[in-house]
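[1] coords below, sequence missing:
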């Protein structure tokens, strides 16, 4: 009987260790969603969790965003985001990044829009 008790304890301890390690990995992954490295920021940067929930953001080409007097236009959806809208953020790497519901699908509604700083 003692052998079985040791085996059971060993299996339980191993299962618990695996569960703890898996939880720590998941927590670490949930803290930030990384932007792809660029020439301006070769190490990349982290999207704020409030914008991406760890999967909703992606870099988009400049041609995907246009500007009108009333704000930024997301060409794929036609959505207009006012220049002073709290969802508009400065882009750390000078590229456009769009964060939208539905895991970044183009049909989504904008959560955050990272835009390059205006050039002078």
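    Received, thanks. A quick note: this is a predicted structure, and the numbers were derived from the prediction, not measured. Residues are numbered from 1 along each chain as shown.
[2] when you work out contacts or count neighbours from here on, use the C-alpha atoms and nothing else.
    Noted.
[3] residue contacts, the residue nearest to residue 87 when sequence neighbours are not counted?
    Spatial nearest neighbour of residue 87, chain neighbours left out: residue 112 (4.5 Å); criterion: CA to CA, 6 or more residues apart in numbering. Contact analysis of residue 112 by CA atoms under 8 Å, 6 or more residues apart in numbering lists 51, 87, 88, 89, 98, 99, 100.
[4] isn't the last one up against residue 56?
    Yes. Under the contact definition of CA atoms under 8 Å, residue 100 touches residue 56, with a separation of 5.5 Å.
[5] hold the first one in mind and look at this next one:
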């Protein structure tokens, strides 16, 4: 291995992992950081309101059909008022780790 490659590898290994941030919105112009318990750098993303059905039994993720009940600890308040879905390995059809939901007015 060349010296520059070895130095680059050492820096990459020694550098702390960057936090995974939600993109800025009008409600959160600086963005916000997903909690480590939900995301390991690639697992979370904003999803459209239409991707989630909200009903009396909880939230249904349309893509997977997964039901997340209201008392489920995976439900989190969304700091920016948008839905965010964190899944295993960041796969859109993966099992839900966290679901950030916007506040409701009812």
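    The structure has been received and is ready for your questions. None of these values were measured; they are calculated from a predicted model.
[6] before we move on, back to that, and the residue nearest to residue 87 of structure 1, what pairs with it in structure 2?
    Counting by TM-score structural alignment, residue 112 of structure 1 corresponds to residue 98 in structure 2.
[7] what helix or strand is that match on?
    For residue 98 of structure 2, the enclosing helix or strand under DSSP states H and E is strand 96-101.
[8] and what of residue 13 of structure 2?
    If you go by DSSP H and E, residue 13 of structure 2 is part of helix 3-14.
[9] next SSE after that helix?
    Going down the chain from helix 3-14 of structure 2, the next helix or strand is strand 21-22, by DSSP H and E.
[10] who's in contact with the helix or strand that that next one is followed by?
    Going down the chain from strand 21-22 of structure 2, the next helix or strand is strand 32-33, by DSSP H and E. Applying CA under 8 Å, 6+ apart, the contact partners of strand 32-33 of structure 2 are 19, 20, 21, 22, 23, 24, 79.
[11] distance from the following helix or strand past strand 32-33 of structure 2 to the middle of the chain?
    Counting by DSSP H and E, the next helix or strand C-terminal to strand 32-33 of structure 2 is strand 44-47. Relative to its chain's centre, strand 44-47 of structure 2 lies at 5 Å (CA atoms, centre = their mean, to the nearest Å).
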